[in-house]
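Engineer: Generate coordinates for the sequence data below:
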Amino acid sequence: MVEITVRGEAVERASAERASVTVQSRWSAPSAEAAMLAVTEAHDRLVADAKEHRAAGAAESWHADRLWITHSQEWVGERQPRRSVYTAAASVTVRFIDFEALGGWIGRVGMHQTHEVGGIQWSLSEQTERARAKAARTRAIADAVERAADYAAAAGLGAPVVDGIHEPGTAPPAPLARGARMEAMAFAGAADSGPAIAFEAGEIEVHAEVEVRFIAEQLRHIQGSTAQ
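Structural biologist: Next up is the predicted model:
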């Protein structure tokens, strides 16, 4: 008996279905009260927007962080007393289903000096991710079986039989390098509406890897005898 151990791999792809974005309200002022007031007002607007998008079905979920504030001393100049600076911040994260609504929202909130828009995290729905992961695992096993058969044939062995399966770990879904693109559109609408942003969701890769151990019989070569 000969043991053959191989690793099977597979990748499944699907278009992104969810987009999570975090917008932080941040402001610095000479007093804690002024910084907190500016951030509270900005944060309340973001929360109201998040609730509206959730109610309209454009967003799947949202959550907001608590407001926090820090204090620092700012250098003004030689022989000048340092100036106190208070910075307040709070953030809202929204998970969008409607990418057009996402683009419009980012265009609007980006017009405010108190808002800082973070990067977008693209993902699949739970149902799609499960389906793609299952397909990837199935194909990874098939890849391992094919590899083992190739090695067995090259070594002059019989058909390999599965003796053990080990999953070394599955990588989390990740956007492709050519993933979601973001393009600025021409400014349209009212002056305070902000420019809309068009999003083209790229594909998400779901990886699967598996190690499979096979055993294969050595083929016996029977030589016929020649009559004397």
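Engineer: only C-alpha atoms for contact and neighbour calcs from this point on.
Structural biologist: Noted.
Engineer: From residue 61, how far out is the residue nearest to residue 67 when sequence neighbours are not counted?
Structural biologist: Spatial nearest neighbour of residue 67, chain neighbours left out: residue 90 (4.5 Å); criterion: CA to CA, 6 or more residues apart in numbering. Residue 90 sits 18 Å away from residue 61, going by CA to CA, to the nearest Å.
Engineer: which strands and helices sit next to the lengthiest helix in the chain?
Structural biologist: Secondary structure assigned by DSSP state H gives helix 126-154 as the longest helix of the chain. If contacts are counted by 3 or more CA pairs under 8 Å, 6 or more residues apart in numbering; DSSP states H and E, helix 126-154 sits against strand 2-15, strand 203-216.
Engineer: right, and those - which one's nearest residue 27?
Structural biologist: Evaluated with CA to CA, the helices and strands packed on helix 126-154 place strand 203-216 nearest to residue 27, the distance being 35.6 Å.
Engineer: between the closest one and strand 2-15, how many degrees?
Structural biologist: Per axes from the mean of the first three to the mean of the last three CA atoms, to 10 degrees, the angle that strand 203-216 makes with strand 2-15 is 170 degrees.
Engineer: Residue 72 - that's part of a strand, no?
Structural biologist: Yes: the assignment for residue 72 is a strand, going by DSSP: H, G, I helix; E, B strand; the rest coil.
Engineer: Leaving out chain neighbours, which residue sits closest to it?
Structural biologist: residue 85 (5.3 Å).
Engineer: Run the chain-centre distance for the one helix or strand the one you found maps to.
Structural biologist: Element membership for residue 85 (DSSP states H and E) is strand 83-96. Mean-position distance between strand 83-96 and its chain equals 23 Å (CA atoms, centre = their mean, to the nearest Å).
Engineer: repeat for stretch 84-100
Structural biologist: The answer for stretch 84-100 is 18 Å, by CA atoms, centre = their mean.
Engineer: Buried residues, it. List them.
Structural biologist: If you call a residue buried by 16 or more other CA atoms under 10 Å, then stretch 84-100 has these buried ones: 85-99.
Engineer: Likewise for stretch 174-184?
Structural biologist: 174, 175, 179, 180.
Engineer: To compare with the earlier structure, here is another sequence to fold:
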Amino acid sequence: MVEILVRGEAVERAAAERATVTVQSRWQADAPDEAMGRVATGHARVAAEAKAFAASGAVESWHADRVWVSHHREWVGEGQPQRLVFTASASVTATFVDVEALGAWIGDLGVEQLHEVGGIAWSLAEGTERELAGRARSRAIADAVARAADYAAAAGLGTPAITSIREPEATAPRPPMAKARGIELMAASDSGAAIELAAGELEVRAAVEVGFAAEADRAGD
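Structural biologist: Predicted structure coming up:
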């Protein structure tokens, strides 16, 4: 009896279905009330728009943080007193299912100095990810069986039988290469035009370690 241990792998791909983005409203001023007031107004607008997108079905979920303020001393020049600067900030995070709506929103927000858009995190719907993971695992087992059969044949052994199955590590979708593309385009936009976003594909990978046992092939005896 000979033991054979192989690793099977498989990849399933699908176009991203969700785009999560964070919009931060941020402003600096000499007085805390000025900074807070400017951010509170802009933040309220962003939150209201996210809520409207959710009502229309373009956004799956969203949440808004509270406005907060901090301060620091800024160097002005040699021999001059430092300037006390107050910074107010607040953010809204939304998960879009309508990529075109997201592109239009980013283009609209990009013309205002108050708002900063963070990187877009692409993802799959839970059902899609679960389906792809199941298919990837099945193909990983098939890959392991094929590898073991190749080794057994090369070593003059009979058909290997599975004795153990082990998943070495959890797998997760890989982010697409286009993750930050929309933000780069937004930075170059000054007209409020919609930004064309390309999500690309996400990968769901599966890996499995499978143990086999095979006996010497006695067909020729």
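Engineer: picking up where we left off before, make TSV out of the helices and strands packed on helix 126-154 of structure 1 and add mean neighbour count and distance to residue 54 of structure 1.
Structural biologist: Putting those into TSV (neighbours: other CA atoms under 10 Å; distance: least, CA to CA, whole Å) gives the following:
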stretch	mean neighbour count	distance to residue 54 of structure 1
strand 2-15	18	22
strand 203-216	22	24
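Engineer: What lies in contact with stretch 97-117 of structure 1?
Structural biologist: For stretch 97-117 of structure 1, contacts defined as CA atoms under 8 Å, 6 or more residues apart in numbering pick out 17-19, 21-27, 38-39, 42, 57-60, 96, 192-199.
Engineer: Out of these, which sit inside helices?
Structural biologist: Using DSSP H to define helices, the subset of the contacts of stretch 97-117 of structure 1 located there is 38, 39, 42.
Engineer: nearest to residue 79 of structure 1, of the buried residues of stretch 174-184 of structure 1?
Structural biologist: Of the buried residues of stretch 174-184 of structure 1, the one sitting nearest to residue 79 of structure 1 (CA to CA) turns out to be residue 180, at 51.5 Å.
Engineer: who are the neighbours in contact with the closest one?
Structural biologist: By CA under 8 Å, 6+ apart, the neighbours of residue 180 of structure 1 are 122, 199, 200, 201, 202, 203.
Engineer: switch the cut-off to 6 Å
Structural biologist: Going by CA atoms under 6 Å, 6 or more residues apart in numbering, residue 180 of structure 1 touches 200, 201, 202.
Engineer: what residue of structure 2 matches up with the second one?
Structural biologist: Same thing as residue 201 of structure 1. Aligning on TM-score structural alignment places residue 201 of structure 1 opposite residue 199 in structure 2.
Engineer: you'd agree residue 140 of structure 2 is up against residue 9?
Structural biologist: Yes: the pair residue 140 of structure 2 / residue 9 is scored as a contact, 4.4 Å apart, by CA atoms under 6 Å.
Engineer: Look at residue 119 of structure 1 and give its secondary structure.
Structural biologist: Recorded secondary structure, residue 119 of structure 1: strand (three-state DSSP).
Engineer: and residue 60 of structure 1, how many neighbours?
Structural biologist: Neighbourhood size, residue 60 of structure 1 [other CA atoms under 10 Å]: 18.
Engineer: contacting residues around it?
Structural biologist: Here residue 60 of structure 1 is in contact with 95, 96 (CA under 6 Å, 6+ apart).
Engineer: which parts of stretch 186-194 of structure 2 are buried?
Structural biologist: 186, 189, 192, 193, 194.
Engineer: Out of the helices and strands packed on helix 126-154 of structure 1, which is closest to residue 50 of structure 1?
Structural biologist: Taking CA to CA, strand 2-15 is the member of those nearest to residue 50 of structure 1, at 24.0 Å.
Engineer: What is the mean deviation of that closest one from its aligned residues in structure 2?
Structural biologist: Superposed on structure 2, strand 2-15 of structure 1 shows a mean distance to its aligned partners of 0.4 Å (mean CA distance after the TM-score superposition for structure 1).
Engineer: Taking helix 126-154 as reference, get the angle to that strand.
Structural biologist: 150 degrees.
Engineer: residues making contact with strand 2-15 of structure 1?
Structural biologist: Taking CA under 6 Å, 6+ apart as the rule, strand 2-15 of structure 1 contacts 132, 136, 139-141, 143-144, 202-216.
Engineer: Would you mind listing the buried residues in the helix or strand harbouring residue 35 of structure 2?
Structural biologist: Per DSSP H and E, residue 35 of structure 2 falls inside helix 32-56. If you call a residue buried by 16+ other CA under 10 Å, then helix 32-56 of structure 2 has these buried ones: 32, 34-36, 38-40, 42-44, 46-47, 50-51, 53-54.
Engineer: so where is that helix in structure 1?
Structural biologist: So in structure 1, the equivalent range for helix 32-56 of structure 2 is 32-56, judged by TM-score structural alignment.
Engineer: distance from the matching stretch to structure 2 after superposition?
Structural biologist: Stretch 32-56 of structure 1 sits 0.6 Å off on average (mean CA distance after the TM-score superposition for structure 1).
Engineer: and that stretch, how far out from the chain's middle?
Structural biologist: Per CA atoms, centre = their mean, the centroid offset for stretch 32-56 of structure 1 relative to its chain is 26 Å.
Engineer: Same question for stretch 128-145 of structure 1.
Structural biologist: So, by CA atoms, centre = their mean, the centroid of stretch 128-145 of structure 1 is 20 Å from its chain's centroid.
Engineer: which residues touch that stretch?
Structural biologist: Contacts of stretch 128-145 of structure 1 (CA under 6 Å, 6+ apart): 7, 8, 9, 10, 11, 12, 208.
Engineer: and the two most separated of the residues you listed?
Structural biologist: Distances among the contacts of stretch 128-145 of structure 1 were taken as CA to CA; the most separated pair is 7 and 12, at 16.9 Å.
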